[in-house]
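Chemist: heads up, no residue letters with this:
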């Protein structure tokens, strides 16, 4: 039988798919051991703290081993899949064999293209020790070797210790609590270890009863067990975990101030209908949010100090001379805020095209980490949920966020008479360290003025 050389196995490591990310969860494998892969083929989907990302393999070959099951959180830099790049019958036969625990990689000559954020020059890279769960096949092989060695040394017949059955979240919990799963008594179906089993393993042992005949203390009230039929527990990870941390950090770091204004947007709504019929806007996403975004860009142009950030390390206010306009989007994986790069330079049709692409990509869960970095100001449209307005929390690293409420037909005094008009409420939250009440009020008033009289888009632009 042909054997596989170490040089023929290439280890594909978890790349840093965004700035500063340290880990990602494997959501889905698209290949299995024995499958043939080609350079650029997507082999798995992972979720980081920012978004779900598909990872392509950077070389041709046959999948030798998948190092982690779906649902496992893996550190950046850890090998997640081994590929035999030698080809031929040897590769197919070796697909069922375990990969070495730390197989050295053959260093290519010169610098070759790599994925964005994936590694650096080979000469300066050192393999990090694996911190995650070992490969099931590898673990079984190690246990067999240990058992055979034990028998050869005269310690009795070879006995292979079975790997405890537990789901990835339970294994992670056991790892965090320092519990050896092999010592845990399972209570789940088919011998599966549950979260309750792990917690029970770290519970303090019961104190022995005293030797005297003193009456035993009354038993404590039983703790209510988790009822899966009446409750659902959702692990906080990925996008939700990152959003929670960012919002807490922003709320308790930046002193928030929120101002409100109610405005008649009847003329803006009429302009939306006219633009939908305009030949230059055909096929583009035309809605009130488009004109609200344009109104905010005009207000920033008139009040550029609102487009800034606070540099805590240097105790400086950094005013940005560009606008990366963030749009808060609710997705199945949580709230994300992708932004339109250099929105200040875009025409209305270009802004509409960018807005439509941003929303469609977010809904499909394909927003890239780069699209959520570098924002300078944000809009959150809570009106789509029928909400009048809110007090939004500033996106970290920005100075302001505009909340747009529902647009409703309401009685309004127009030209001295009470008439039904399209009305909405805007709320602007800003960081009071770098935006005072005057500046925040001017920006909010300018946005309202443009929406009340859309012709100001021309006169003020």
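Modeler: Now that the structure is in, tell me what you want to look at. These numbers come from a predicted model, not from an experiment.

Chemist: drop to CA atoms for contacts and neighbour counts, all remaining ones
Modeler: Fine.

Chemist: which stretches of the stretch 351-461 of the chain form strands?
Modeler: 377-381, 400-404, 408-414, 417-431 (DSSP state E, counting those that start in this stretch).

Chemist: wait, which of those is closest to residue 258?
Modeler: strand 417-431 (4.1 Å; C-alpha to C-alpha).

Chemist: want to compare, so here's the second one:
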């Protein structure tokens, strides 16, 4: 390669979703020596939200891949070098390991999903120096009143963010801070590169609570909250360890946050769905919903729930802890829990409540197929308002589902079984299922939850009369 004709361009790991700080490289689609064009997908990465394909924004020949598949890379770190013809000479690229310490470039950073390009630098907070007598490298515009020449006892954690700077934190941590009413800009980060951790948020919440009760019970303030120690699991022969990262890690954090911030209540009802199962068979055989449209019991359960939500719109809501408000959602974005090789995800059908049965069938089929292929985007999983989890496909009768964070209710659809049932005064075999509705008791009281569950069950008992399409 002649350096007077070509110059090296470095493609950095973009921020593929607001607040994400890292991504794992799943697959490279190119290798050194390959020619790439502007917009060509060069690799697939997995974030805490989804797997995303990354297109490169220039044309040239691949010089080097800085990280192998399976590596986790910080946002802003160069991942591939490309020799670009006819471009102005670029500064020599720093080694990949030194990328986080490089000077920020005042350029537009590409954001591939949902939030548009950012302008300005992508500067990280400088790392603290642990050497004796070394001063913290990060600026501290928020000055704490410090007495004059008193020796600092130990290096303090990085200060809270400066005015106008966005604090670094992963989505589950942001959700936890929102639920606890904590402003992330005031939280002192202790994570790598100034990232705010769950422990930082809990510490800030404890400090706020301690300040509130100090005049009444000052002696209780220094007492640490009793938290079970994270004891290591001893190794044993035959054990296999699987790193928790990406979608699976985000799901685990979200479920813990949901379970311990929203007061869950679950109600159950058994339903005679014999007529629903007959209608499913009829729609499959007749093709009334359109050629190639997949018809399943889940489709009619979804339509029944959406009709119940339309009758009782108060259940389509979210709890805003920071504003101390209940947000009544304008559209019903119906989430469908889907098990994938990378973990549980909950993509949703936007404005599902306004769709006819054929439209809902098409949207549901597309959602399931995209999830199976691992191509669900972060945008498809954002903004859900109520969810269905179909545990019946695993032969399970029912369960007590945990709410998807930010939603007021989730419906579990159990297995359909032939059981003895009293029908028209006689005990006869009927197709029966169990529905379980979990809801956030801050938003949904027993009356509202019971009405939604009962209406959903009634529509599944008499689907021809109560479910319409056009």
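Modeler: Noted; the coordinates are in hand. These numbers come from a predicted model, not from an experiment.

Chemist: returning to what we had before: just put the strands of the stretch 351-461 of the first structure in a markdown table and tack on distance to residue 226 of the first structure and mean neighbour count.
Modeler: What follows is the strands of the stretch 351-461 of the first structure, written out as a markdown table (distance: least, C-alpha to C-alpha, whole Å; neighbours: other C-alpha atoms under 10 Å):
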| stretch | distance to residue 226 of the first structure | mean neighbour count |
| --- | --- | --- |
| strand 377-381 | 36 | 24 |
| strand 400-404 | 38 | 26 |
| strand 408-414 | 44 | 14 |
| strand 417-431 | 40 | 20 |
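
Chemist: out of the ones you listed, the one nearest residue 166 of the first structure is which?
Modeler: Judging the strands of the stretch 351-461 of the first structure by C-alpha to C-alpha, what sits closest to residue 166 of the first structure is strand 377-381, at 41.0 Å.

Chemist: contacts for the closest one, please.
Modeler: 289, 293, 307, 323-329, 337, 339, 392, 394-395, 398-405 (C-alpha atoms under 8 Å, 6 or more residues apart in numbering).

Chemist: picking that back up, export the strands of the stretch 351-461 of the first structure as CSV, with columns for distance to residue 13 of the first structure.
Modeler: Listed next are those as CSV, based on distance: least, C-alpha to C-alpha, whole Å:
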stretch, distance to residue 13 of the first structure
strand 377-381, 35
strand 400-404, 38
strand 408-414, 52
strand 417-431, 40
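
Chemist: nearest to residue 362 of the first structure, of these?
Modeler: Across these, the minimum distance to residue 362 of the first structure, taken as C-alpha to C-alpha, is reached by strand 377-381, at 14.0 Å.

Chemist: now stretch 322-340 of the first structure: which residue numbers in the second structure?
Modeler: Using TM-score structural alignment, stretch 322-340 of the first structure lines up with residues 331-349 of the second structure.

Chemist: same question, stretch 151-159 of the first structure
Modeler: The aligned range for stretch 151-159 of the first structure is empty, by TM-score structural alignment.

Chemist: now do stretch 290-308 of the first structure
Modeler: Stretch 290-308 of the first structure covers residues 299-317 of the second structure once aligned (TM-score structural alignment).

Chemist: equivalent analysis for stretch 410-417 of the first structure, please.
Modeler: Against the second structure, stretch 410-417 of the first structure falls on residues 419-426 (TM-score structural alignment).

Chemist: buried ones in the match of stretch 322-340 of the first structure?
Modeler: 331-338, 343-349 (16 or more other C-alpha atoms under 10 Å).

Chemist: list just the nearest of those residues to residue 81 of the second structure.
Modeler: Looking across these and measuring by C-alpha to C-alpha, the closest to residue 81 of the second structure is residue 343, at 31.8 Å.

Chemist: circling back: list of residues touching the match of stretch 410-417 of the first structure?
Modeler: Contacts of stretch 419-426 of the second structure (C-alpha under 8 Å, 6+ apart): 427-432.

Chemist: closest to residue 274 of the second structure out of these?
Modeler: Among the contacts of stretch 419-426 of the second structure, and counting by C-alpha to C-alpha, the member closest to residue 274 of the second structure is residue 431, at 4.7 Å.

Chemist: quick check: that closest one vs residue 455 of the second structure, distance?
Modeler: In this view, residue 431 of the second structure and residue 455 of the second structure are 18 Å apart by C-alpha to C-alpha, to the nearest Å.

Chemist: repeat that for residue 352 of the second structure.
Modeler: Taking C-alpha to C-alpha, one finds residue 352 of the second structure at 18 Å from residue 455 of the second structure.

Chemist: tell me how many other residues surround the counterpart of residue 371 of the first structure in the second structure.
Modeler: Counting by TM-score structural alignment, residue 371 of the first structure lines up with residue 380 in the second structure. Residue 380 of the second structure: 17 surrounding residues under other C-alpha atoms under 10 Å.

Chemist: pretty sure residue 380 of the second structure is touching residue 348, no?
Modeler: Yes - counting by C-alpha atoms under 8 Å, residue 348 is a contact partner of residue 380 of the second structure at 6.0 Å.

Chemist: circling back: next one: the match of stretch 322-340 of the first structure to chain centre, how far?
Modeler: Offset of stretch 331-349 of the second structure from its chain centre (C-alpha atoms, centre = their mean, to the nearest Å): 10 Å.

Chemist: what's in contact with it?
Modeler: Counting by C-alpha under 8 Å, 6+ apart, 246-248, 251, 306, 316, 350-353, 363-364, 367-368, 371-372, 374, 376, 380-390 sit against stretch 331-349 of the second structure.
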